[in-house]
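this is a predicted model, with the sequence first.
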Amino acid sequence: MAKFEQLACQMRKQLQEGIWQPGDKLPSLREKSIHSGMSLMTVLRAYQLLESQGLLISRPQSGYYAAPQLAAPPLDSASAVNVQARVELTEDVDVNAFIFDVLQASKSPSVVPFGSAFPDPHLFPQRQLTRSLASVARRMQPRNALDNLPPGNEQLRKHIAQRYALQGIAVSPDEIVITAGAMESLNLSLQALTVPGDYVAIESPAFYGALQAIERFKLKAIAIATDPQHGIDLDALHQALNDYPIKACWLMTNFHNPLGCTLSWENKQRLVAMLEKYGVGLVEDDVYGELYSGLQRPLPAKALDGKGLILHCSSFSKNLMTGFRIGWVAAGQHARNIQRLQLMSTLSASAPMQLAIAEYLATSSYDSHLRHLRKTLEQRKNAAIQSLQSYLPYDVTIYPSRGSYFLWLELPPGLSSTTLYWQALEKGISIAPGKMFTTGDKYDRHFRLNVSYEWDERCEQSVKALAALIQQQIKAMHSMKI
């Protein structure tokens, strides 16, 4: 075992024994180096390892802190069940009606929007973007509408390509297609890789947009078990690729929705090697990539794409302005096909919105906004976790993540998040029950919470109300057993 791994083991044990409580600041790298007698680089690698395992969080210009209380690590999946049990074939997908009901309920101003898919709109630089939109509207010429047809505004595509370059990813502006939000980029990518009746590998649980797309395009889903701490089960995916004629995968390698997990770099490498072996395309959903905690954005699988198999999809909706509905796909060799599909459906993304975002990105405001946004989301998530830990029954598991603005929770055996959803809605609280993210009842004990909103007394009282409803379910279950 390397020195940094030995140090990480020692510190992990200290964290588990409560020497550092959630939120406590750990010794600085220099202090730890002096006390341990190890080099600064060894200490840094140990801290980074613990951060990748969710035990520490790093804060820019502040240091490392003990992470909020983590869920107990799951049993090793390879020893718990066989690979085949972690692959689920779903011929027919039908989830739209329930998803529509949940999302509609979250829109009401009278409802606490824990079930919402969108971040707090007050976090966005609306005034600056409105100024940009007004400015481009005054200068727009009739020709601009044609100039912003697929693949989209040239200046905007150059800005996006430059942001890829900052991550060390070579993407030409010609490979980028601007879309009307991330959902269009994801749907067009899936269409480019499949025809009706094809098999598509997805995560289980999955972002409900993937389920809706599979239903709409009459595809067959192969659902691969996905863990809230480690991500998709790559052994099970390999088995599925071997057993079925899978034409595409739709995966979230960073900050999975709803689980919050991020694939390790080693697993991303393994994933890409697997896709290359079978010649299967990947629709990579990376809409939360900019909303990371810590010092560095995790690279997407696209960074490893040597054969043009990965269509990397993202948008500005989750980090800049939801209502502008501007996304993109770095489509590589599929770019022209996606442009053709877009012209046959929505025609193009809004020309004024493309121009306004291109103008905004030309300033230094975007990165400044992102730094503030990430810091605020992390603070709000930590406040939410502390509140949930204070009021929820001890056997409700909270799975924290190192990015985005969601938390994934697991109820004790025998309880139902669907029941909790309806009960909470009667009290003016929305949640996103596990039923939204699967085609069956497999995740009926789970639910997702949006914690991007300012954590105020209303949120605190809502958590108390959820805790009381969960206690009612527990009592009802025990009374039935007596």
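The structure has been received and is ready for your questions. Numbering: from 1, shown residues only.

alpha carbons only for contacts and neighbour counts from here, please
Fine.

would you map the helices across the stretch 1-150 of the chain?
3-16, 29-36, 40-52, 77-80, 96-107, 126-139, 142-147 (DSSP state H, counting those that start in this stretch).

alright, now check it against this:
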Amino acid sequence: MTFQYQILAEQIADKIQQGELQAGQRLISLRQCAEQQNVSINTVKNCYELLEAQGLIFVKNKSGYFVSAKKSLVQHTQRPTHPDFQSQPRDVSNLELQIEIQQDSINNKLIHLGAIQISPNLVPVEALRRSIQRALKHSKPEDFLYSDKQGHIRLREALSEHWAEDGFYIAKNDIYISNGCMPALSVIIQSLTEMGDSIIVPTPNFNGQLQLLAVLKRKIVEIPADTNGFDLDRLEQAMQSTGAKACLLTANFQNPLGFSLSNAQKEKIAQLASRYQCYVIEDDIYAECSFSLKRPLPIKYWDQQGYVIFCGSVSKSLSTAYRVGWFCIPQRLQHLRAQLLMQNVAVNTPLQLGLADLIYSRAYREHLTTLKPILVAQVEQYRQFIITAFHQVDIGLNQPSGGYAFWIQLPEQIDGLEMYHFAQQQGINIVPGEVFGEDGRYKNCIRLNAGHELSDEIRDAIVLLADWTREQLTSAHVA
């Protein structure tokens, strides 16, 4: 459901983007706007606060709200560039490093710039507690026996209705509940492919997925990606010529680059999957962290022939600790039902029922509505601070329109793995670009998490990384 203040905010944002409202121009007062739009003052107040969080307007004490000036630093910061390369089946070569860095990224004793996760302060703990309590209160005796390995029917119904509200429909009988998104991907990959088979992935690609493919002994076929997405012609060539049985894609706010594909591109991918009978395993875990009011549609929406498997979880939108995810099987793959049930690990029933209640009570939808402007403001704060901290250092920086991952391309002289080891010594966790692809293509890149509040501790950590970078550049210059 879209609230009135969000609709009003979108209308004002459009006027700002189109130049109808100029930088420095004073907006009409809350009361005047309420009378003009025939809404409550509280609705206008929420609207202005959302626009302020998005950085489009600012408030002057006792003077009102004004349109923000465009920030020159943002305009002049280049996007990261990425190399082209030939796509061919190969093994993931750096598994031990992948595992080491993945373990370090969830070390809670280090400053949280590694794993992509939102702050515990953004988790709707009270709403979640009430939902779990209600779920337990109204549970049936059979809810305390062995649970259905496909997942509790109430949660599958809740998810089906939740997604229908966002514009796409998946039948409850096609939904399988899993212990998070990665277990869902694991079950699907093992069901559709065998050891030694190739899977197409755009790179740089989420290091956790590459680690999973390495553990499962699958080969990868990399296709080049950048902050705008990836070339669908290259995807088609890989489907056509490499013998890959599947591809693993994130179309909405991909980790680490943050790109979101257009609806036309998503439709084309669904068509290519059908044409070449190459299954698309869609990891849509970040879609509900969109900065826009409307959730972007998944590739699955355009799947007419049943070659797209939709996967996700609430770990990025609700909490990484809430281990509930899903995979959705089209009719074409229903013959795998017994195998899928055997491989899938049953999920804690009270957690399933708690999430179902959170959805049905509208508390989850309200949480997402509250989360969006906070993420918009927080990510922009990180972006501006990174630019300021790395002043006079030639960096490339992505500009996410959803999610909260930052991909930083450092000068060629800088080794991201060396920075990672330096950061570890300082009690800071980051993820080096080396683990997001093969052949050391991203050695001078790092990924940072912007899911936590930009505290003084995190600011100091970013400044420390920037100062270390300058020292390395000075040493390289002297040498």
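Everything's here; your move. Everything quoted here is computed from the prediction, not taken from an experiment.

just send the helices of the stretch 1-150 of structure 1 back as CSV, with mean neighbour count and distance to residue 311 of structure 1 too.
Shown next, in CSV, are these (neighbours: other C-alpha atoms under 10 Å; distance: least, C-alpha to C-alpha, whole Å):
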stretch, mean neighbour count, distance to residue 311 of structure 1
helix 3-16, 16, 35
helix 29-36, 14, 39
helix 40-52, 19, 26
helix 77-80, 11, 29
helix 96-107, 15, 25
helix 126-139, 14, 28
helix 142-147, 12, 24
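
for residue 424 of structure 1, find the nearest of these.
Residue 424 of structure 1 lies closest to helix 96-107 among the helices of the stretch 1-150 of structure 1, at 11.2 Å (C-alpha to C-alpha).

who's in contact with residue 269 of structure 1?
301, 304 (C-alpha atoms under 8 Å, 6 or more residues apart in numbering).

which position in structure 2 pairs with it?
Using TM-score structural alignment, the equivalent of residue 269 of structure 1 in structure 2 is residue 267.

residues near the closest residue to residue 374 of structure 2 other than its chain neighbours, how many?
Of all residues not flanking residue 374 of structure 2 in the chain, residue 53 sits nearest, at 6.7 Å (C-alpha to C-alpha, 6 or more residues apart in numbering). Using other C-alpha atoms under 10 Å, residue 53 of structure 2 is surrounded by 20 other residues.

and residue 53 of structure 2, what does it touch?
Contacts of residue 53 of structure 2 (C-alpha under 8 Å, 6+ apart): 373-374, 376-377.

straight-line length of stretch 49-61 of structure 1, end to end?
19 Å (C-alpha to C-alpha, to the nearest Å).

any idea what residue 321 of structure 1 aligns with in structure 2?
Checking TM-score structural alignment: residue 321 of structure 1 goes with residue 319.

can you tell me the helix or strand for that match?
In this assignment (DSSP states H and E), residue 319 of structure 2 forms part of neither any helix nor any strand.

distance of it relative to residue 67 of structure 2?
From residue 319 of structure 2 to residue 67 of structure 2 the distance is 34 Å (C-alpha to C-alpha).

same deal with residue 303 of structure 2?
42 Å.

what of residue 327 of structure 2?
For residue 327 of structure 2, the distance to residue 67 of structure 2 - C-alpha to C-alpha - is 44 Å.

name the residue in those two with the higher neighbour count.
Just comparing residue 327 of structure 2 and residue 67: by other C-alpha under 10 Å the higher neighbour count belongs to residue 327, 25 against 21.

what sits against the more buried one?
Residue 327 of structure 2 touches 175-178, 181, 184-185, 188, 309-312, counting by C-alpha under 8 Å, 6+ apart.

change it to 6 Å
176, 184, 310-311 (C-alpha atoms under 6 Å, 6 or more residues apart in numbering).

make CSV out of the residues you listed and add distance to residue 213 of structure 2.
Listed next are the contacts of residue 327 of structure 2 as CSV, based on distance: C-alpha to C-alpha, whole Å:
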residue, distance to residue 213 of structure 2
176, 21
184, 13
310, 18
311, 16
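
so can I have TSV of those residues showing neighbour count?
Below are those laid out as TSV (neighbours: other C-alpha atoms under 10 Å):
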residue	neighbour count
176	26
184	27
310	24
311	28
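
shared with structure 1, which of those residues?
Counting by both residues aligned by TM-score structural alignment, their matches' C-alpha atoms under 6 Å, structure 1 reproduces these contacts from those: 176, 184, 310-311.
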